[in-house]
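Chemist: Below are the sequence and a predicted model for it; my questions follow.
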Amino acid sequence: MNPTVLKLGGSVITDKDRADTLDGATLNRVADAVSEGDAENLVLVHGGGSFGHHHASRHGVSTTAGTRDAGAAVDIHGAMKTLNEFVLARLHERDVPALPVHPFSAASRDSDATLVLPTRQVETMLGEGFVPVLHGDVVAHAGAGVTVVSGDELVVSLADQLDADRVGFCSTVPGVLDEDGSVIPEITAYEQAADVLGESESTDVTGGMAGKVRALLELGAPASIFGPDDVAAFLADETPGTRIDG
């Protein structure tokens, strides 16, 4: 059985307009859904939200703009570790066997900005019945110091290397919305929804909804974008929200 990769958007589990502020109520709902669903062979990835993005923005670091300031790198990474600890704590309270995987200690970018993410530890954790929990982070980048690696990038890399059967993105909205606010059932090409894919209104150094759709289209396998209320449905093998199939 191949794994399922589920990404929890940073805006879902934090108040993205207030630095270092958790959205505890929504995180609890999502953790409930994970604990009540099928967590076997599940890999979780969460975004930075108000913990990662505000610190990265303050230091001028993004997926393309790097820094050689070790203090800045530690500050951004520390904020993400704090958020990861909150996520793990909520899962542990519900007896989900979650373990942290910090990309800063494992991943890197080469001089062409290609992400290199070893997955042996993730595969071993899955084999031992654990739920690996990765997160947006900073990573060493050849020629640029350190840059941000987004949760979206991690999902694409994990899904490809682990040959994931299913990929889901839990966002703050119930799917990709058209001009009338209705969920677009399926997107097979970026141009199909380009007019409605605006940038994030909050501080986001990784691309907002447009970046998510682009990342999922690159997978070459069906995925879906949905809201927090549909996590349980996704884990029950349904395809809620917007289906992305490039």
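Modeler: Happy to help now that I have it. Residues are numbered from 1 along each chain as shown.
Chemist: Going by C-alpha atoms from here, please, whenever you check contacts or count neighbours.
Modeler: Will do.
Chemist: Just give me the neighbour total for residue 233.
Modeler: Using other C-alpha atoms under 10 Å, residue 233 is surrounded by 14 other residues.
Chemist: Using just helix, strand and coil, how would you label it?
Modeler: When classified by DSSP: H, G, I helix; E, B strand; the rest coil, residue 233 comes out as helix.
Chemist: The residue nearest to it when sequence neighbours are not counted and residue 63: what is the separation?
Modeler: Spatial nearest neighbour of residue 233, excluding adjacent residues (C-alpha to C-alpha, 6 or more residues apart in numbering): residue 240 at 6.8 Å. Distance, residue 240 to residue 63, using C-alpha to C-alpha, to the nearest Å: 29 Å.
Chemist: Same check on residue 117?
Modeler: Here residue 117 is placed at a distance of 15 Å from residue 63 (C-alpha to C-alpha).
Chemist: Residue 135 too?
Modeler: Residue 135 is 14 Å from residue 63, by C-alpha to C-alpha.
Chemist: Kindly report the same for residue 107.
Modeler: 13 Å.
Chemist: Residue 55 now?
Modeler: Taken as C-alpha to C-alpha, the span from residue 55 to residue 63 is 13 Å.
Chemist: Can you tell me which residue is spatially central in this protein?
Modeler: residue 151 (3.3 Å; C-alpha atoms, centre = their mean).
Chemist: In space, what's closest to that residue - neighbours in sequence excluded?
Modeler: residue 136 (4.5 Å).
Chemist: quick revisit: just checking, the residue nearest to residue 233 touches residue 232?
Modeler: No: the criterion here is C-alpha atoms under 8 Å, and residue 240 misses it with residue 232 at 9.7 Å.
Chemist: then this one, side by side with the first:
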Amino acid sequence: MTVVLKLGGSVITDKDTPETVDWSVLDAVCSTIAAYDTDIVIVHGGGSFGHHHAAAHGVSQTTGTRDDTAVRDVHRAMKRLNTAVVDALSAAGVPAIPVHPLSIAHRSAEGELRLPTEQVRTLLADGFVPVLHGDVIAHEETGATVLSGDELVCALAEALSADRVGLCSAVPGVLDGEHVIPEIDDFEDVAHALGGSDATDVTGGMAGKVRALLALETSAFVFDQNGLEPFLGGGQPGTRIG
């Protein structure tokens, strides 16, 4: 069984303090992951690392930059966070290997993501746990734009024909007010809770997550840290999407 798991940046970092890892949460999450023997690809978000620098330079998924300093600042911040995640996983006994999207992915002029995944397949087949992250990537005719962790999750899930897809977030699922929506099969059914049917969020907000995950062939689950162990154990915590 192949699992694609995203660790939200808001879960493993303190988003209010630039470049600050929440070590107690990260270590707990890594220990949970280490307890399960499965083929798993991990993606993590930017949290207080990448988002801070991307905002400072005005670069997003749709607004590009040709400023080499901006690209280096965002990428280096994400590499620092990735190193922290990989090291924490390794300390917990997980054979984690970093995979940096800037070096392998790009967008076409029309914005279509091109993400080779053979190296991820090969690492999985040889018993490693690839760890990817949100990043900046080359974008034809635009310079460089942000690649979100959510985009990576969807691209990897499709390319690897993942059996399970999970997004560990700061909330216990997709919320309608204070209540977790148990399942979503159609965006229009939850549009009222996510800002309406025309809601968009280029930074990877919940509306964008739901739209992208509904397009997957397999169901995805959105849950918080408490839902991670049930998810890895085959359960259905939080909100099932699709």
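Modeler: Okay, I see it. All values derive from a computational prediction rather than experimental measurement.
Chemist: Could you report the TM-score for this superposition?
Modeler: TM-score of the superposed chains, computed with TM-score structural alignment, normalised by the length of structure 2, equals 0.95; 237 aligned residues with a C-alpha RMSD of 1.2 Å.
Chemist: circling back: now do the residue nearest to residue 233 of structure 1 against residue 229 of structure 1, distance only.
Modeler: Distance from residue 240 of structure 1 to residue 229 of structure 1, by C-alpha to C-alpha: 10 Å.
Chemist: Mind checking which of those two has more residues around it?
Modeler: residue 240 (21 against 18).
Chemist: residues in contact with the more buried one?
Modeler: Contacts for residue 240 of structure 1 (C-alpha atoms under 8 Å, 6 or more residues apart in numbering) come out as 224-226, 230, 233-234.
Chemist: Residue 123 of structure 1 too?
Modeler: So residue 123 of structure 1 contacts residue 162 (C-alpha under 8 Å, 6+ apart).
Chemist: same check, this time on residue 120 of structure 1
Modeler: By C-alpha under 8 Å, 6+ apart, residue 120 of structure 1 has no neighbours at all.
Chemist: what does it align to in structure 2?
Modeler: Counting by TM-score structural alignment, residue 120 of structure 1 lines up with residue 118 in structure 2.
Chemist: Looking for the alignment partner of residue 191 of structure 1 in structure 2.
Modeler: In structure 2, the residue equivalent to residue 191 of structure 1 is residue 188, according to TM-score structural alignment.
Chemist: and that match, what element?
Modeler: helix 187-194 (DSSP states H and E).
Chemist: superposed on structure 1, where does that helix end up, distance-wise?
Modeler: For helix 187-194 of structure 2, the mean deviation from structure 1 after alignment is 1.8 Å (mean C-alpha distance after the TM-score superposition for structure 1).
Chemist: what's the spacing between that helix and its chain's center?
Modeler: 22 Å (C-alpha atoms, centre = their mean, to the nearest Å).
Chemist: Just after that helix, pick out the following helix or strand.
Modeler: helix 206-214.
Chemist: against structure 1, where does that next one fall?
Modeler: Counting by TM-score structural alignment, helix 206-214 of structure 2 corresponds to 209-217 in structure 1.
Chemist: about what we covered before: looking at residue 135 and residue 63 of structure 1, which one has more neighbours?
Modeler: Between residue 135 of structure 1 and residue 63, counted using other C-alpha under 10 Å, the more crowded position is residue 135 (31 against 20).
Chemist: so that one makes contact with residue 99?
Modeler: No: taking C-alpha under 8 Å as the definition, residue 135 of structure 1 is not a contact partner of residue 99, at 11.7 Å.
Chemist: Quick check: neighbours shared by those two?
Modeler: In contact with both residue 135 of structure 1 and residue 99: no residue, using C-alpha under 8 Å, 6+ apart.
Chemist: Quick one: the residues in structure 1 that stretch 150-169 of structure 2 pairs up with.
Modeler: Per TM-score structural alignment, the counterpart of stretch 150-169 of structure 2 in structure 1 is residues 152-171.
Chemist: Which parts of structure 1 are strands?
Modeler: Here structure 1 has its strands, by DSSP state E, at 4-8, 42-46, 98-100, 108-109, 115-116, 131-135, 137-141, 145-149, 166-170, 186-187, 223-226, 242-244.
Chemist: By how much does the fourth one deviate from structure 2 on average?
Modeler: Mean deviation of strand 108-109 of structure 1 relative to structure 2 after superposition (mean C-alpha distance after the TM-score superposition for structure 1): 0.3 Å.
Chemist: repeat for the first one
Modeler: Superposed on structure 2, strand 4-8 of structure 1 shows a mean distance of 0.5 Å to its aligned residues (mean C-alpha distance after the TM-score superposition for structure 1).
Chemist: what's that strand packed up against?
Modeler: Using 3 or more C-alpha pairs under 8 Å, 6 or more residues apart in numbering; DSSP states H and E, the elements in contact with strand 4-8 of structure 1 are strand 42-46, helix 151-161, strand 166-170.
Chemist: what would these look like in JSON lines with distance to residue 182 of structure 1?
Modeler: Conversion of the helices and strands packed on strand 4-8 of structure 1 to JSON lines gives the following (distance: least, C-alpha to C-alpha, whole Å):
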{"stretch": "strand 42-46", "distance to residue 182 of structure 1": "26"}
{"stretch": "helix 151-161", "distance to residue 182 of structure 1": "24"}
{"stretch": "strand 166-170", "distance to residue 182 of structure 1": "17"}
